[in-house]
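Asker: next input, structure requested:
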Amino acid sequence: MCGILLFNSNVRCQTTAQDVYLEYTEGDDIIKPSGKDAIDKIVPYIVARGPDFSSFRCLKDVNTCWFSSILSLRQPFTKQSIVIDGKFVLQFNGELYNNAIDQNGNDTQYIVQLLSQINVLDKLLSQQQIIDVIRELDGEFAYTISDLVNEVIYFGRDTIGKRSLSYCTDSETHDLYVASITGTTSKDFINCIGGQIYIFDIKERNFINTTCTIRNSPYNVTSMIDEDMKGLITITNELFQQLTNAVSKRITTIHPTHIENSPIAVLFSGGLDCSVIVALICEELMKIPSNSTVVELLNVGFENPRTGLQPAVTPDRKLAVSSAKILKELYPDVDIRLVEVDVPYKEYLKVRPNIIDFMYPKNTEMDLSIAIAFYFASRGHGFITKDDGTRYQYNRKGVVLFSGLGADELYGGYHKFANKTTPELVEELVRQINNIHDRNLNRDDKVIAENGVEVRYPFLDESVLKYSTSLIPINYKINKHILRNVARMKLNLGTIAEEPKRAIQFGSKSAKMTKDGNKNGTDILK
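Answerer: All right, here's what the predicted structure looks like:
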């Protein structure tokens, strides 16, 4: 996980190129006046995303400044931003799972190797080659690539948009800003579309090739129906293997020092999706001889004045306790710890303005109720309850978090899908999965990464996405029938496989916190 901030000024910088490591001075005169206020506001957010290292670079020849922060999960440790042969400056945030990367290798260095082979003397050819490099990447990422020779900036997110990235072109100064997170600023930042490759010409001050994407087309959901469900067992086995692979590579690409000394954490409601992920993690850990990795289940519950409920009796807390018990019985050799994150109403009120700031430009009641639940869960300041009922304080130690996001969009989990015709269900699932970059991922990544952790999404693995959208019959996706079958047949999750869908804001009681509970989720925050 890293934080990315790029600023390209319309006015030539009057300073020499330089690197400043682990320090940044507010109002630094390296940055042109038009960008100072916005940059000073954004930098602290970028620092929070990468607690291991940060650096600032400014190159006058291209009027561009880069600020990067790093949470290092792979060796060798690589400082960012990276100047490549005097041709490119690279910022990369995320994890890659390309087969060409050695298990103990570094994904950023992999991109460096690919870019170093590009001939920048031919502008059109180099543009296509850079696009080809971006399309080669498989993982969870956001990036900026600055072509110093041709004065072109490329930036964007992976195919589905698992890492947050926003941009702004100032209408008055014509300056360009690109950032992982911005907070509320005077600038009108726009969330980047998942999979779109943004190409900005520094000299012309405009975007070129505005239809360029990583994938040739959006994800399309098959309308195939298997009326007799003759392929159910085969599809169940294949989906299980797809998910197993997705989880496996997200574990094995954590550097061994993290695996040995730091737990793996899971955002855990106790429901079907996250319980499948936990079981698959445990299955993978069981393959590692003498492995002692802890699995932290992060469950959040809110004190809700409107309902009078305390965190301990929220629906998700009750479900998490019962599901964690099943998982512990299934995997007695894995140290599974249910971390109960209780959020008092006073703490909610204290943090609320910060969450509204973090998730900008999202600004609805529903966005807040979801974002604040993920923030507290990923922060992980909670308790563990012993068998005798006593509790002791426990703070999350894992820096890699797993999430079950994407299962509802892929396998028809939302209640509103229940009574749709086949064409309607296909259309809705296409819309859901292709819009998840804006509806969920940008917001969630911003608030979760604020706690200096990285979240990984096995259900949104590229191979899982392709398989689930194109090869699973649509009638297997009514009420997540196929995923429930995986949970029953392959993972023996028992009653967990039957759990109905419950949105986190209702399960944790982070929605409608006051007696003014008639607000709709789509209402704009005040």
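Asker: okay, CA-based contacts and neighbour counts for the rest of this
Answerer: Fine.
Asker: and the nearest residue to residue 165 once chain neighbours are set aside, how far from residue 415?
Answerer: Closest residue to residue 165 apart from its sequence neighbours, by Cα to Cα, 6 or more residues apart in numbering: residue 180 at 4.3 Å. Separation of residue 180 from residue 415 (Cα to Cα, to the nearest Å) stands at 32 Å.
Asker: same question for residue 70.
Answerer: Taking Cα to Cα, one finds residue 70 at 39 Å from residue 415.
Asker: those two: which is more packed in?
Answerer: residue 70 (28 against 13; other Cα atoms under 10 Å).
Asker: if I look at that one, how far off is residue 50?
Answerer: 4 Å.
Asker: before we move on, what about residue 90?
Answerer: 16 Å.
Asker: and if you look at residue 33?
Answerer: As judged by Cα to Cα, residue 33 and residue 50 stand 26 Å apart.
Asker: more neighbours, the two?
Answerer: Higher neighbour count among residue 33 and residue 50: residue 50, with 25 against 13, using other Cα under 10 Å.
Asker: contacting residues around that one?
Answerer: Contact analysis of residue 50 by Cα atoms under 8 Å, 6 or more residues apart in numbering lists 1-3, 69-72, 452.
Asker: second chain to compare with the first, below:
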Amino acid sequence: MCGICCVVTLCSQHTLHDFLNKDILCLLRRRGPDSSQQLIKTASDLSYECLFSGHVLHLRGMMTPQPLEDADNNIFLWNGEIFSGVPVGDLENDTEVMFRHLTLCSSEADIVSLFSSLQGPWSFIYYQASRHSLWFGRDYFGRRSLLWQFSNEVDSAFCLTSVSVYSKSSNQWQEVPASGIFKIDLNACATTNSLSLTLFPWKYSCTEKAAEEIFINVLDQVSKDFPKHIRLMMNESKLCLRAPVIPLNKTISEISDECPGSNSSISHTVSVETLQGFLAEEHKRKIVHRLIDILGEAVKKRVLSLFRDEDQKTREVPSMTNGKAYVAVLFSGGIDSMVIAALADRYVPLGEPIDLLNVAFMVKEQAKQKGATKKQNSWEVQPDLLCPPQSCKDLDPKISAHLSCCAVPDRISSRAGLKELEAINPSRTWNFVEITVTLEELKKMRQQCINHLIYPLDTVLDDSIGCAIWFASRGEGFINNQGELIPYKSPAKVVLTGIGADEQLAGYSRHRVCFRKSGLEGLNKEIEMELDRISSRNLGRDDRIIGDHGKEARFPFLDEDVVSFLSSLPISEKVDLSLPRGIGEKLILRLAAKELGLTASTILPKRAIQFGSRIAKLESNSEKASDACSRLKLFSAENL
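Answerer: Below is the predicted model of the structure:
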């Protein structure tokens, strides 16, 4: 994880630093606490000037300060991880490797080919000195944040940054679309004193028919929010990046295309034994084991591709007091986080703890009592499948008060999940970190920084999810050390998250609505749309949120090989929404969890973090998720 930033001015009356807010620099340094540097590049004829600002979180190989500059004056800023496609040795730094490959590129086609070969999350800024070109962009899924801002027509300035702050000016920040990579010819722009961008879009195949129509559609989509004085063009050679995943298999067999809810042989009382019946089928079992292998490899890359201190290379089991965790999991006890934790256990060195980060928000007693009177839904897992919440009555009064929301759903399911993981590997130190947030602390931290990290997104849903993930990934809470709850702050720089599972495996309630209305054909279209928009709906925001703690978000379910494998399967092999909640959605993942040795967690229904953590109950029950969030607007006047 790094914070990268670039400011370009064309014959401007203002200095570069006029366009770089000091608050932005502060947020960039939080993302990259291990090194901060700036570099200014001025054209020989003074027609343009560029400021490059790099802030590094050291995770791989030797510490490599950014921006990088070579003897030919090329400059590189990189916020990413290369997991495949370009070889990176165990002791190498991927920023240096990527810069070396870039400087060997002699044409636009070479650069496009290089980025087409990468697997892993990335955003980058590259100044190609010999051609006065500025290249930048985000990976196919947009797993790393990059924002842009265009100045007014008079100033002719352009800014790129990993994170920004809200501005009251008319020049608002927007997320750089994950539609391809972009190039700016700085000499040409300086000559006309206007900004023009050239796009090299992602495509599944560069030999597709109607390519011209696809180019036009991408251009229209990307440029719809551009200021009128900014021009966006397709590259003259019609070069495109090869998408790193295969298209979604939309095949629907006659057998699987039954009427919704027609599978009456399955009892509406969901049980773990139900899954065993599916696994008795050899074909199904083979597919499940293939998923375990591919997803396991994705987790392996993400837990081993990071720098570890020398004393962590032993395989001995450490005590709670001296074991340092390098990997954490955003942990709700649900199926996604349980599978990730179980697979991480396979590859994280045995002598190394794994931090399980669970967040809960203190809800007023009245609200809790009101919620307790609600009738239990017929699809919910039977209570005796889960461990009851631990009593808080014998704890120190201060800790007891801090943990007064023991009944928050994700806290209950997480404690149950912890017991399952301990049963799978009792030799592992599992640091279950209970992170409990009060309304006062939520309001304080939202106003201080979380608002800026969520920006430019602004909905109620963005606020709920963004705040929950910020507190969870900060990792400050309590752990149980031999029966005693002690304060703990997770030192892990890598945070694994389960995002991508629901989008690919029909985990959201809207998928059931779509299935009831339009069957499997409609469900396929919905899932295809989910992946197409995941960069703008989720990933830029989550990267900014988690990166604020000097930690890096890693997404195993969005590994290119995992996505391609799941996309290769017909929908009927992955889900069965004619079955009840807790089994029909993400069915293939539930079967994988069963094979990994998990039990009650395999049949937990999907519960979104804003509801499981109870943040959605704290401040307003009358809002819709898609509404603009008034709480995110307040800080513009109060903080700036």
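Asker: please pull up the equivalent of residue 90 of structure 1 in structure 2.
Answerer: Aligned counterpart of residue 90 of structure 1 in structure 2: residue 76 (TM-score structural alignment).
Asker: its match against residue 65, yeah?
Answerer: No - Residue 76 of structure 2 lies out of contact with residue 65 (Cα atoms under 8 Å); the separation is 10.8 Å.
Asker: so between the two, which is more surrounded?
Answerer: Counted by other Cα under 10 Å, residue 76 of structure 2 and residue 65 do not tie: residue 76 has more neighbours, with 28 against 18.
Asker: residue 102 of structure 2 versus the residue nearest to that one when sequence neighbours are not counted, what's the distance?
Answerer: Leaving aside its sequence neighbours, residue 76 of structure 2 sits nearest to residue 126 (Cα to Cα, 6+ apart; 4.6 Å). For residue 126 of structure 2, the distance to residue 102 of structure 2 equals 9 Å [Cα to Cα].
Asker: do the same with residue 458 of structure 2
Answerer: Relative to residue 102 of structure 2, and taking Cα to Cα, residue 458 of structure 2 is found at 36 Å.
Asker: does residue 540 of structure 2 belong to a helix or a strand, and which?
Answerer: Residue 540 of structure 2 belongs to helix 540-547 when assigned by DSSP states H and E.
Asker: how about the helices in the stretch 501-640 of structure 2?
Answerer: 501-504, 509-534, 540-547, 560-568, 571-574, 587-595, 609-612, 630-633, 635-638 (DSSP state H, counting those that start in this stretch).
Asker: and for the stretch 351-500 of structure 2?
Answerer: Ranges of helices in the stretch 351-500 of structure 2, per DSSP H, counting those that start in this stretch, are 365-372, 397-402, 409-424, 439-445, 451-454, 460-474.
Asker: for the ones you listed, give me TSV that also has distance to residue 629 of structure 2 and mean neighbour count.
Answerer: What follows is the helices of the stretch 351-500 of structure 2, written out as TSV (distance: least, Cα to Cα, whole Å; neighbours: other Cα atoms under 10 Å):
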stretch	distance to residue 629 of structure 2	mean neighbour count
helix 365-372	21	11
helix 397-402	28	14
helix 409-424	24	20
helix 439-445	13	13
helix 451-454	10	26
helix 460-474	5	24
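Asker: helices of the stretch 201-350 of structure 2, start to end?
Answerer: Using DSSP H, counting those that start in this stretch, helices in the stretch 201-350 of structure 2 cover 211-223, 272-279, 282-304, 335-347.
Asker: right, I'll call it a day here.
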